[in-house]
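[1] only geometry, no sequence info:
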């Protein structure tokens, strides 16, 4: 499951705070766009609970950090993001059937060229569901690779996974000396020794 988090009107400071809050809570957090995050919940259920509970915790933690957010959980990152964008701040939405959820939405939610939207409208296709109903091969042959990718998203066949940056590593060193360090030279030597160990 994927949790999409939307923090609207995120300034650089708010974006940084929201990202730090999410990374403190979850192991796999990716940045989709400023203020939009994708969190892979795989493996978190045992520790944090069901996806709906995790989503509520995300909303609560972000609100406490001064970053009100909307969260949606779905099987695919695209469906989760679209649902989160259509969810009010402080609310959680669980999308159990992404294809059914996306079907009534307008074509504009898909990442396709506006000219293609116009062309599809001329063919009588106005919703994501109309577009998803087209045969896969025909979409690729007639409209190209970009449209085929959008078609896969419309059919909730999104194979893309969350691209998460690894959390920053904390580097620590500890050294115990038998004798007290009493001079500056001893301190410099001790610090160089600790750095060399890292």
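    All right, it came through fine. For clarity, every value in this text was computed on a predicted model and none was experimentally measured. Numbers count the residues shown, from 1 in each chain.

[2] contacts, neighbours, all on C-alpha from now
    Fine.

[3] What segments of this structure are helices?
    12-25, 45-48, 51-64, 77-85, 98-102, 114-122, 128-132, 136-143, 145-154, 184-197 (DSSP state H).

[4] winner for burial among these?
    Comparing these by mean neighbour count (mean count of other CA atoms under 10 Å), helix 77-85 ranks first with a mean of 25.

[5] Quick one: work out the angle between that one and helix 145-154.
    Counting by axes from the mean of the first three to the mean of the last three CA atoms, to 10 degrees, helix 77-85 lies at 70 degrees to helix 145-154.

[6] so what does helix 77-85 touch, helix or strand wise?
    strand 2-6, strand 36-40, strand 70-74, strand 92-94, helix 98-102 (3 or more CA pairs under 8 Å, 6 or more residues apart in numbering; DSSP states H and E).

[7] Take those and write them to a markdown table, including distance to residue 58.
    Converted to a markdown table, those look like this (distance: least, CA to CA, whole Å):
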| stretch | distance to residue 58 |
| --- | --- |
| strand 2-6 | 8 |
| strand 36-40 | 10 |
| strand 70-74 | 8 |
| strand 92-94 | 9 |
| helix 98-102 | 21 |
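
[8] who wins for proximity to residue 187 among the ones you listed?
    strand 36-40 (44.2 Å; CA to CA).

[9] Mind giving me the packing neighbours of the closest one?
    Using 3+ CA pairs under 8 Å, 6+ apart: strand 36-40 touches strand 2-6, strand 29-33, helix 77-85.

[10] Same list as before, those that is, but in a markdown table and with distance to residue 197 included.
    Putting the helices and strands packed on strand 36-40 into a markdown table (distance: least, CA to CA, whole Å) gives the following:
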| stretch | distance to residue 197 |
| --- | --- |
| strand 2-6 | 40 |
| strand 29-33 | 31 |
| helix 77-85 | 42 |
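
[11] dropping in the other structure now:
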């Protein structure tokens, strides 16, 4: 499906979830991952860069968005838009599907000692390796069957440099070069 305006990515994602009879409140990690991956594979936007313009990312981080400290595992659709100059920062529409968990002994004993992580995929041929890397993390494997405390989506527009497509070792959720 080709959509003309990438700024409508959140609206399209919510429509996609409704068509699959999925509600944000009913998502667990495997279902959320599969939904975001399918949405990425099935829905294309015409106004993104031809090369490395449409990616999917996943991260784990410890966050506080006004509801207390949570373990957050996020799935992100990154849509890079053309910029005026080749080496200039690119605007990026970033749709985050945030899946947050309250602290429990699994988080303290298993997830936190393993550290935070971030992975990105810009090519459909890399999706299997991307999925395997995420599913093997302590955070994903420990939280996969648990009910999240909060699931939400957030769309924002940020900027990134053309060379910052993959996270550096030890990078967190904002690895894509937010300026």
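    On my side now, so go ahead. Since this is a predicted model, take the numbers as computed values, not measurements.

[12] Give me the TM-score for this pair.
    The TM-score (TM-score structural alignment, normalised by the length of structure 2) is 0.28; 79 aligned residues with a CA RMSD of 4.7 Å.

[13] returning to what we had before: out of the helices and strands packed on helix 77-85 of structure 1, which one sits most buried?
    strand 2-6 (a mean of 31).

[14] Residue 128 of structure 1 contacts residue 102, doesn't it?
    Yes. Judged on CA atoms under 8 Å, residue 128 of structure 1 makes contact with residue 102 at a distance of 6.2 Å.

[15] Show me whatever sits in contact with both of these two.
    Contact criterion CA atoms under 8 Å, 6 or more residues apart in numbering; residues shared by residue 128 of structure 1 and residue 102: residue 154.

[16] Could you pull up the residues touching residue 58 of structure 2?
    Contacts of residue 58 of structure 2 by CA under 8 Å, 6+ apart are 73, 74, 75, 76, 118, 119, 120, 134, 173.

[17] Helices - which of those land there?
    residue 134.

[18] and the contacts of residue 58 of structure 2 as JSON lines, adding distance to residue 44 of structure 2 and neighbour count?
    Listed next are the contacts of residue 58 of structure 2 as JSON lines, based on distance: CA to CA, whole Å; neighbours: other CA atoms under 10 Å:
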{"residue": "73", "distance to residue 44 of structure 2": "24", "neighbour count": "28"}
{"residue": "74", "distance to residue 44 of structure 2": "21", "neighbour count": "24"}
{"residue": "75", "distance to residue 44 of structure 2": "17", "neighbour count": "27"}
{"residue": "76", "distance to residue 44 of structure 2": "15", "neighbour count": "26"}
{"residue": "118", "distance to residue 44 of structure 2": "23", "neighbour count": "25"}
{"residue": "119", "distance to residue 44 of structure 2": "21", "neighbour count": "22"}
{"residue": "120", "distance to residue 44 of structure 2": "17", "neighbour count": "24"}
{"residue": "134", "distance to residue 44 of structure 2": "23", "neighbour count": "21"}
{"residue": "173", "distance to residue 44 of structure 2": "23", "neighbour count": "21"}
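
[19] Tabulate the contacts of residue 58 of structure 2 (JSON lines), appending distance to residue 93 of structure 2.
    As requested, these are arranged in JSON lines below (distance: CA to CA, whole Å):
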{"residue": "73", "distance to residue 93 of structure 2": "19"}
{"residue": "74", "distance to residue 93 of structure 2": "15"}
{"residue": "75", "distance to residue 93 of structure 2": "14"}
{"residue": "76", "distance to residue 93 of structure 2": "10"}
{"residue": "118", "distance to residue 93 of structure 2": "18"}
{"residue": "119", "distance to residue 93 of structure 2": "18"}
{"residue": "120", "distance to residue 93 of structure 2": "15"}
{"residue": "134", "distance to residue 93 of structure 2": "23"}
{"residue": "173", "distance to residue 93 of structure 2": "15"}
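
[20] Just the contacts of residue 58 of structure 2: which are in strands?
    73, 74, 75, 76, 118, 119, 120 (DSSP state E).

[21] Which of these sits closest to residue 10 of structure 2?
    residue 76 (11.0 Å).

[22] By residue count, which helix of structure 2 is the longest?
    Max-length helix for structure 2 by DSSP H is helix 29-42.

[23] Tell me which helix or strand comes right after that helix.
    strand 44-45 (DSSP states H and E).

[24] three-state assignment of residue 142 of structure 2?
    With DSSP: H, G, I helix; E, B strand; the rest coil as the basis, residue 142 of structure 2 sits in helix.

[25] Residue 106 is in contact with that one, correct?
    Yes. Assessed by CA under 8 Å, residue 142 of structure 2 is found in contact with residue 106 at 6.7 Å.
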